[in-house]
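>>> Sequence plus predicted model, see below.
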Amino acid sequence: MAERELDGQSFDVVVLGTGLEEAIIASEAAAGGKSVLHIDRNPYYGGAYACFTLSALIEWAVCHRDYRQVPIVEILVNSEGEKQQQKLTDQPTFVIDKNSREIAAAFIAESPAASRASEALHRLAPFATNNTCTEKTDSATTTLLAFLQNDRNYQIELAPKVALCRGRMIDLLIDSGIGEYVQFRGVEHNYLVRDNGVERVPESKEDIFACTTLSLIEKRKLMRVITSVADNEQSRRIVEETGNILFDKLLREKFKLDGKLLDAVLRCVARVGMNENVNAAEGCERIQRYVSSMGRYGRMAYLCGLYGAGSEITQSFCRMCAVSGGTYILSKNVSVQPANDNGGFTISLGSATVQAEKVVMDPTYASTVTSGIVLSRAICILDAPVLGDDTTALATYVDNGGVVSLLYVTQATMAVPKGKSMLYAWVEGGLSENKNLLCHAISATCGTAIPLITLFMETHLLKASSSATADIYFTNGPDATVDLDNAAVAANNIIELLLK
């Protein structure tokens, strides 16, 4: 809609940002009869959940990312291409910081859309690290430019996540009818990764009995955990008897788990992080959700969206909002001011001014923010489908004093071309202290496959500084969990307040 058509209009709700939570809120508010204006300063949908081609990802890193939210982006390139293995720590690294970004962005602004990413690479080359010789950097640049020729075959997510089959997000998609417009496939495997190899986690009774790497005693221990913890009444009684101790202590003392069995249940099934204190009640609940999810859509507990789950779901909610009468505007900076002492807000966007009764916003739209949880992420394109060519898998790396979550995707999710694969890895904490841990996790998982391009970034979950202003609601960014349920719960909490 043109600015002149908006000028002077009033809306029940103005939503700033098109991330997953904002999109859900806008859609549900419009469906609930509210007049909604949905604005994003960026030229794309998805916010922190966006999905890009490789060239668009480079353009995002140079031109569009919010430095408060993503202060660090590094692109590592195997200068040998697909010829031979090269350690990640030895690969030329294109550092996109404030200095290099300003230089590259100036040239991007003057370049045609089709050549923006390649132009940025040429401008970033002088800032490459690990470049012991110009030839090595030139080779890395050539490798990246070759990828850009076919980059539409890659769908790269900023914050990859899956959906629990009996989780809140799947229920929301079904209830809203949006599930008809989003495609999923099952996450077929769950792996435990250590420096000495990759091992599949047996997830059902059938898997446990068929597993050839477990002894009879180990099988009995796992069966006891599944039958006891997955049962509501038994788990309640166990929690009462043990005084609701920490879940890892319960597994060690009550079920006598240790080593890889403990890691498989604690890290791969219950998804407990290294520094996360989860009590027995919550741990049992996580196991129950996991086990109950198996069988709803096949033998798997999780579903993975095609073409990028978070981005596709976000855009589907945005379309549903538009169907319900919502108005959308992209590439528009906005400012928000209280209208008067009686409530409401004045929203300025370009030459137009609109009124809003309530405002929902991504924290990046707040004037002052503080940093919350910090995550280190890696996105690695591999030369071969190391864990299978037509499959999707979750994995957990447990070693070197850390726990790293991993998601493996192939042509099965339309994310990479046939013959290639992509590995996402993330861990809580800053990149300076976790980059080596991520490198270990990637190397242990990919085995003999060659990492061709690896992007590292540090992301901050921003929180708006405390404000006494009523009727402004702040959303959250992608957290460290592997699934989308927290986003669905947080969005629903705000929706209930808006529709009172």
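Looks like it arrived, so ask away. What you see is a predicted model; the values in this text were computed from it and never measured.

>>> For the rest of this, base every contact and every neighbour count on C-alpha atoms.
Noted.

>>> Strands of the stretch 351-500 of the chain, residue ranges please.
Taking DSSP state E, counting those that start in this stretch as the test, the strands found in the stretch 351-500 of the chain are 352-361, 369-382, 393-399, 402-409, 421-428, 451-464, 472-474.

>>> And for the stretch 1-150 of the chain?
Using DSSP E, counting those that start in this stretch, strands in the stretch 1-150 of the chain cover 10-16, 36-39, 51-52, 72-77, 93-95.

>>> Let me have those in JSON lines, adding distance to S432 as columns.
Putting those into JSON lines (distance: least, CA to CA, whole Å) gives the following:
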{"stretch": "strand 10-16", "distance to S432": "32"}
{"stretch": "strand 36-39", "distance to S432": "34"}
{"stretch": "strand 51-52", "distance to S432": "25"}
{"stretch": "strand 72-77", "distance to S432": "10"}
{"stretch": "strand 93-95", "distance to S432": "14"}
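
>>> Throw these into TSV and include mean neighbour count and distance to T314, thanks.
Formatted as TSV, the strands of the stretch 1-150 of the chain follow (neighbours: other CA atoms under 10 Å; distance: least, CA to CA, whole Å):
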stretch	mean neighbour count	distance to T314
strand 10-16	23	14
strand 36-39	25	13
strand 51-52	24	10
strand 72-77	22	24
strand 93-95	24	30
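
>>> ok, and here's another one to check against it:
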Amino acid sequence: MDDIPPYPPIDPTTFDLIVIGTGLPESIIAAAASTASKSVLHLDPNPFYGSHFSSLPLADLPSFLSSHSTSPSPPGSASSDEHHDFSLLDLSTRPLYSSIDISSFSPDLLDQYSRKFNLDVAGPRVFFCADKSIELILNTGANQYMEFKSIDATFVGDNKGNLLNVPDSRAAIFKDKSLGLMEKNLLMRFFKLVQGHFAGEQDVKISDEDLQSPFVDFLNKMGLPPKIKSFILYAIAMEDYDQEDTGVCGDLLKTKDGINQLALYNASIGRFQNASGALLYPIYGQGELSQAFCRRAAVKGCTYVLRMPVTALLVDKDTGCYKGVRLTSGQDIFSQKLILDPTFKVTLPSGSSPSPPLQAKFPFFSPKDDRGKIVRGICITKASLKPDMSNFLVVYPPRSMFPEQVTSIRLLQIASNLAVCPPGMFVLYISALCNDDDQGKKLIHAVMNTLLTVPPPINSESNASAQSETTESGCAAQDETAESSSTGPSDPGGDPGEGKPTLLWSALYSQELTLGQVDFICSTPMPDGKLNYDDLIDATVKLFKEIYPEDEFFPQTSSENHEHDGDGDGDGDVSLET
């Protein structure tokens, strides 16, 4: 008897909307459309939720990255029968990740705990307590499915391994011992000006001319010294590019936008009862956010099918317009609208001769808006970068590691109390925008070599072109730290006394950046280079409104009362529940 593929038939076969991929933008749109009483079918070829926004076990991350680093051959799709009124367009994935380097320095230790990790594919990420993502979580009730903990602190790092605390409030300024009296007075005066501006105090209101000027020029006008300007621009306003070099700056921040970012940061501090700082991180990892919106969509009637690849799109022979999808099971499902994970690409079947209407519309099926790359790194250690602290953010401003560094580098350390790793271990997420893979890896290696002892890898899976670079970087880092590690224990998982934490495992990879598109087929944006999700949420809301202009995006009913002060439960948990 022939084996029957484990693909269940889907009934009904017609929906208002089909969404392929359970990444964060797709999951939000599925939930919003279901809330607007649309019939939604949500498919994912993966056996898990989250796609490129997921949190994966250590054993699963390498295969996921590798599977999206090459262009597989389009799946074989049967040619359309003549009695049908549609043609088939093959659907496959395009490469998203490149220059993947995965190294294990203590495989025996890590193999014991492989399933105890929840590693963010799109890290580092945090939530500001008052940002758009938290507002969306509260307004939609998705907070019922998530819990958070506060990030302990934010630091600014340098190429000597120093981590300077960021004085992000008046109380923090008073306590900070690294600032001189003059620096404290200047910073206090600046924060008072910003607060007075938003309070509408006429005597301290910032002029319209200043609001439209570059933020760095306004900070210079306020007489702030370089260290304070760096704190404000890169550790509070969270800018990516060197704001003082207009020749390389890809995004010059205006004072109006910089002041708004400072206001967001200030409003985030102490907003929730058990979160003393401005930043939050979800227990079990960032993948919980996609799952929360999938659960919200399911409650509203969305149909979910995982492990279900889609092999082709159905398009009308006469008009070239989208009609539906063909599943790997062979079943055809129809819908009025389609949302695609942007890693999917549409191709003509080999040897096919498309009709003139389809030839005219086919260019619109291709992804657009490529916006460079971001390099990401994940490191696992058995010691914190700061012995007295578990969860914190480190920002390396442009030129802080070496003169050619034109973008900020961000590092987020997360500990086991957030259920992302076994007790006694720590996960470091590092990222930076870059123009190419070599430039990006240089940024990540600079941070790793400054903060960590990198031993020779025992197991390594890398692109051939990058293998020698990884090994050389590891050896260089080991040479640099030989003196500090000479008194350390011989255990490969141990940490060298007063020296740097020893690296147990690392993954480095570059990711393409796309904004998504709205045409005959709609695609969502990929994980961007920002620390939070505000830009992604803006793009997602815009996409929803373009496909459903008559429907409200998550209308809030009178029965939903989402207060902003959550009652924490447990050891510092921020549940955001009312």
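Arrived safely. Note that the structure is predicted; figures quoted are calculated from it, not measured.

>>> Superposing both, give me the TM-score.
After superposition, the two chains reach a TM-score of 0.81 (TM-score structural alignment, normalised by the length of the first structure), with 431 aligned residues with a CA RMSD of 2.4 Å.

>>> re earlier: wait, which of the strands of the stretch 351-500 of the first structure is closest to K254 of the first structure?
strand 393-399 (22.3 Å; CA to CA).

>>> Can you check what angle separates the closest one from strand 402-409?
Angle, strand 393-399 of the first structure to strand 402-409, by axes from the mean of the first three to the mean of the last three CA atoms, to 10 degrees: 160 degrees.

>>> Now do strand 393-399 of the first structure: which elements does it pack against?
Applying 3 or more CA pairs under 8 Å, 6 or more residues apart in numbering; DSSP states H and E, one finds that strand 393-399 of the first structure contacts strand 189-194, strand 402-409.

>>> Surely G123 of the second structure touches S431?
Yes - using CA atoms under 8 Å, G123 of the second structure is in contact with S431, at 7.4 Å.

>>> Please identify the most buried of the strands of the stretch 351-500 of the first structure.
Between those, strand 421-428 has the highest mean count of neighbours, a mean of 26, where neighbours are mean count of other CA atoms under 10 Å.

>>> just to revisit the earlier point, I'd like the helices and strands packed on strand 393-399 of the first structure as JSON lines, with distance to I108 of the first structure appended.
Conversion of those to JSON lines gives the following (distance: least, CA to CA, whole Å):
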{"stretch": "strand 189-194", "distance to I108 of the first structure": "40"}
{"stretch": "strand 402-409", "distance to I108 of the first structure": "31"}
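
>>> among these, which is nearest E102 of the first structure?
strand 402-409 (32.3 Å).

>>> follow-up on the earlier one: which one of the strands of the stretch 351-500 of the first structure lies closest to V272 of the first structure?
Nearest of those to V272 of the first structure, taken as CA to CA: strand 402-409 at 9.0 Å.

>>> Could you tell me how far the closest one lies from the centre of the chain?
How far strand 402-409 of the first structure lies from its chain's middle: 11 Å, per CA atoms, centre = their mean, to the nearest Å.

>>> what's in contact with that strand?
With CA atoms under 8 Å, 6 or more residues apart in numbering as the test, strand 402-409 of the first structure has contacts from 160, 267, 273-274, 387, 391-398, 415-416, 421-427, 437-438, 441, 482.

>>> swap in stretch 253-265 of the second structure?
The contact list for stretch 253-265 of the second structure, computed with CA under 8 Å, 6+ apart, reads 128, 130-131, 194-195, 210-216, 218, 233, 236-237, 239, 243, 278.

>>> What are the buried residues along it?
Residues of stretch 253-265 of the second structure classed as buried: L253, K254, T255, K256, G258, I259, Q261, L262, A263, L264, Y265 (neighbour count, 16 or more other CA atoms under 10 Å).

>>> that older thread, can you flag which of the contacts of stretch 253-265 of the second structure belong to helices?
V194, Q195, D210, L211, F215, V216, F218 (DSSP state H).
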